[in-house]
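Student: Quick one, what's the 3D model for this:
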Amino acid sequence: MHELLVTGLASSGEGVARLLDGRVVFIRGALPGDTVTLKVTQDKARVVFADIAKLVTASSKRTLPYDPRIALSSVPWLGLDYQTQLDAKADNVLQALTRIAKLAPSFRGIKAAPNELHYRHRARLHARKGKLGYFARGTHDLIDRSSAPVCWPELDAALTNLEAWIAGRGVRQVEVVYSRRDGKSAARIEAESG
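Tutor: Sure thing, here's the model as predicted:
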């Protein structure tokens, strides 16, 4: 397969490029500005889905090195610089409103969060052998939660306490939410049946 330049981002987080025959390619783990070779996972008449076979040239917009093991489905744009994330989100909203809904919206842009990391007050994680983590995208490979620093520090502390508690209890998945208003967290725990 030829080298492709990734030119955009899909709302689902995949990088977008075009083949010489005009078909769109959605590339898991790719970011705008990356030059990649592909490992095709689905080849359809009008669209191709692929993983990165080789990252030939990394985008200048990457803030983390490409690591296919931590391509997380819950945070697909984690390695992308924050302003580019905001621009892509704004573009996705505008595309949905104009192309799909046929509206002509007045748009003022997206307000940046005060902190580009540690913004989540809720997390759903999977458990294996007493450890909590995220699934790598498209797999059930457990990735250490520290590789995606998106939770509020208070939520991280609650997860650390919960991780100590779940060891040996057959827990499969947890969902934890933290409230800064009352300083409390709540958890929903799913255990293995049988």
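
Student: contacts and neighbour counts: CA atoms only from here.
Tutor: Will do.

Student: Other residues contacting the one helix or strand K89 maps to?
Tutor: Assigned by DSSP states H and E, K89 belongs to helix 82-95. With contact meaning C-alpha atoms under 8 Å, 6 or more residues apart in numbering, helix 82-95 is reached by 9-11, 61, 77, 105, 109-110, 112, 116.

Student: in it, what's buried?
Tutor: Across helix 82-95, burial judged by 16 or more other C-alpha atoms under 10 Å covers 82, 84-86, 88-91, 94.

Student: Ok, stretch 50-57 next?
Tutor: 50-52, 55.

Student: Narrow the residues you listed to those in strands?
Tutor: Applying DSSP state E to the buried residues of stretch 50-57, the entries found in strands are 50-52, 55.

Student: hey, where'd the strands end up in this structure?
Tutor: Using DSSP E, strands in the chain cover 4-5, 8-9, 15-18, 24-28, 35-43, 47-57, 122-128, 131-135, 142-144, 171-179, 184-191.

Student: can you put those in CSV and add distance to L162?
Tutor: Formatted as CSV, these follow (distance: least, C-alpha to C-alpha, whole Å):
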stretch, distance to L162
strand 4-5, 43
strand 8-9, 35
strand 15-18, 35
strand 24-28, 31
strand 35-43, 37
strand 47-57, 34
strand 122-128, 11
strand 131-135, 9
strand 142-144, 15
strand 171-179, 9
strand 184-191, 9
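
Student: Between the ones you listed, which one is closest to D67.
Tutor: strand 47-57 (10.0 Å; C-alpha to C-alpha).

Student: Give the full set of residues in contact with E154.
Tutor: Y178.

Student: Over to G170?
Tutor: Taking C-alpha under 8 Å, 6+ apart, one finds 191-192 in contact with G170.

Student: For R18, see how far away it is.
Tutor: Distance of G170 to R18, computed by C-alpha to C-alpha, to the nearest Å: 46 Å.

Student: Let's see this one next, to set against the first:
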Amino acid sequence: MQLTITSMTYGSDGIARDASGKAVFVSGGLVGDTVSARIVEEGQRFSRAVVEEVLEPSPDRVQAPCPFVDICGGCPWGSLSLDAQRAAKIENLRSCLERIGGFSSDETQALIKPLRHAKDAWGYRNKIELTPHKQAGKLRLGMHGRNPQDIVVVPACPLFEKRFAGAVRSVAGAIGFLSGSGDLMLERVGIRASRNTGALEVALWTPTGGFPRAQVSRVLTEAIRPKSIVRVMSKEGRRARRVSGVEVLAGEGSWHETLAKESMRISAPSFFQVNTRAAEILIDLVMDALTPKPHEVAMDLYCGAGTFTIPLARRSAYVAAVEAYGPAVRDLRRNLEIAGLDNVDVIGGDAVREFPDEGADVLVVDPPRAGLEKAAIDLIAKSGARDIAYVSCDPATLARDLARFVQEGTYHPISATPADLFPQTYHMETVCHLTR
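Tutor: Okay, here's the model as predicted:
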């Protein structure tokens, strides 16, 4: 059927309406396109289709610098203009707040502030992950495709830090050479690079067991000369993040980055925002919302390696920081030592089970994509904090949690500022300011 794409989902699909008015999720279509599409799934409330031909391209279609943009999953919006991408992200946030959060259109208009973004739309990522697979009997490294089951072999990724554009090819070549001597049992390969410090790290994820450490170290060092090469041993296979140990194969054993003028060391298993420049925007938004005072107590839940903990500690009398992931807890302790800060109580454990007993004047929460447990919202409501900064990476769970805060009655949201940390994708961050 012929369809005109009217909006983008929080995903890679466009949305159109068929002749009956039913929603059709169209794979391969961009907002403004008129396409010939083939229905692949017919449902009662919506259908799914794939583009057979673009009959009239959207005026917002652009030529992406990546030749794999239509098949690689790394930049699903790479052929859409930046203005259209950012408009779609604001619309997705608005839609979630209204559909899921129950806010009125007037309320969302007052809540949503102008989108913030950094300068670079390409070449901004400080991290890339490659997946090993066999091709023509040889081990190759590639990226997951639009279809996650597909692996796309790329010589370079235009999203990755420009200074290290050749790193993907060099690492892939070295791994291909090493695999000729035996199975490395690789689950994935991570590459981190810093524009600020020049640090480059290669992390090889494998199961526990024997490993040709010396040979791998020598070949990768000759191929790319990274500052650090590590092996991350995981317990439960390819998708697991449970780490049984990290072996330093060469160099420093961690990745060095500066964030908002703070020097940070990040171990390979720990989460760190992939867009350093835009992560500094998040810090500014959080600090602007909380305006912590030198005599006040702060609380940082799901604090990771210290993105918000350190700036809070610079501005507050005391910070209680809670993080469940062991490698991140160790990184946080080390980063506080680097910063020379001793006014932070680092609490390892689940944010609900280990919720600090002391009250707080200001509180920041940066949960995973699943958002907050209801129990966490109840505990936050009892914290006594005057202001909360909720940093969200998913507008749907943010909208759900804001509705829960409103229902609980202690806090209400007064602003939600979207931040475009992930140009060329549908992903976004939002910093929401709630007050008593």
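
Student: on that earlier part again, which stretch among the strands of the first structure comes nearest E163 of the first structure?
Tutor: It's strand 131-135; of the strands of the first structure, that one is closest to E163 of the first structure (C-alpha to C-alpha) at 6.1 Å.

Student: Run the chain-centre distance for that closest one.
Tutor: Strand 131-135 of the first structure sits 14 Å away from the centroid of its parent chain (C-alpha atoms, centre = their mean, to the nearest Å).

Student: now that strand against strand 122-128, angle please.
Tutor: 110 degrees (axes from the mean of the first three to the mean of the last three C-alpha atoms, to 10 degrees).

Student: mean shift between strand 131-135 of the first structure and the second structure?
Tutor: In this overlay with the second structure, the average offset of strand 131-135 of the first structure from its partner residues is 3.1 Å by mean C-alpha distance after the TM-score superposition for the first structure.

Student: could you check the angle strand 171-179 makes with that strand?
Tutor: 90 degrees.

Student: so what does strand 131-135 of the first structure touch, helix or strand wise?
Tutor: Judged by 3 or more C-alpha pairs under 8 Å, 6 or more residues apart in numbering; DSSP states H and E, the packing partners of strand 131-135 of the first structure are strand 122-128, strand 142-144, helix 153-166.

Student: Packing partners of the second one?
Tutor: Of the remaining helices and strands, those touching strand 142-144 of the first structure by 3+ C-alpha pairs under 8 Å, 6+ apart are strand 122-128, strand 131-135.

Student: Let me know which of those strands is tucked in deepest.
Tutor: Burial of these is given as mean neighbour count (mean count of other C-alpha atoms under 10 Å); strand 131-135 ranks first at a mean of 23.

Student: what's the closest non-adjacent residue to the residue of the second structure sitting at the aligned position of G138 of the first structure?
Tutor: By TM-score structural alignment, G138 of the first structure lines up with N147 in the second structure. Excluding the flanking residues, the one nearest N147 of the second structure by C-alpha to C-alpha, 6 or more residues apart in numbering is G73, at 7.4 Å.

Student: Count the residues that sit near that neighbour.
Tutor: 20 (other C-alpha atoms under 10 Å).

Student: Just list the residues touching it, thanks.
Tutor: Taking C-alpha under 8 Å, 6+ apart, we find G73 of the second structure in contact with 143-148.

Student: how about 6 Å then?
Tutor: 144-146 (C-alpha atoms under 6 Å, 6 or more residues apart in numbering).

Student: Please list which of these are also found as contacts in the first structure.
Tutor: Contacts conserved in the first structure for the contacts of G73 of the second structure, using both residues aligned by TM-score structural alignment, their matches' C-alpha atoms under 6 Å: R146.

Student: So N126 of the second structure is in contact with R195, correct?
Tutor: No - using C-alpha atoms under 6 Å, N126 of the second structure makes no contact with R195, being 8.0 Å away.

Student: When those two are compared, which one has more neighbours?
Tutor: Ranked by neighbour count (other C-alpha under 10 Å), N126 of the second structure and R195 place N126 first, with 23 against 18.

Student: Would you mind measuring from the aligned residue in the first structure for that one to T160 of the first structure?
Tutor: Aligned by TM-score structural alignment, N126 of the second structure pairs with H121 of the first structure. Note on H121 of the first structure: its distance to T160 of the first structure, by C-alpha to C-alpha, is 15 Å.
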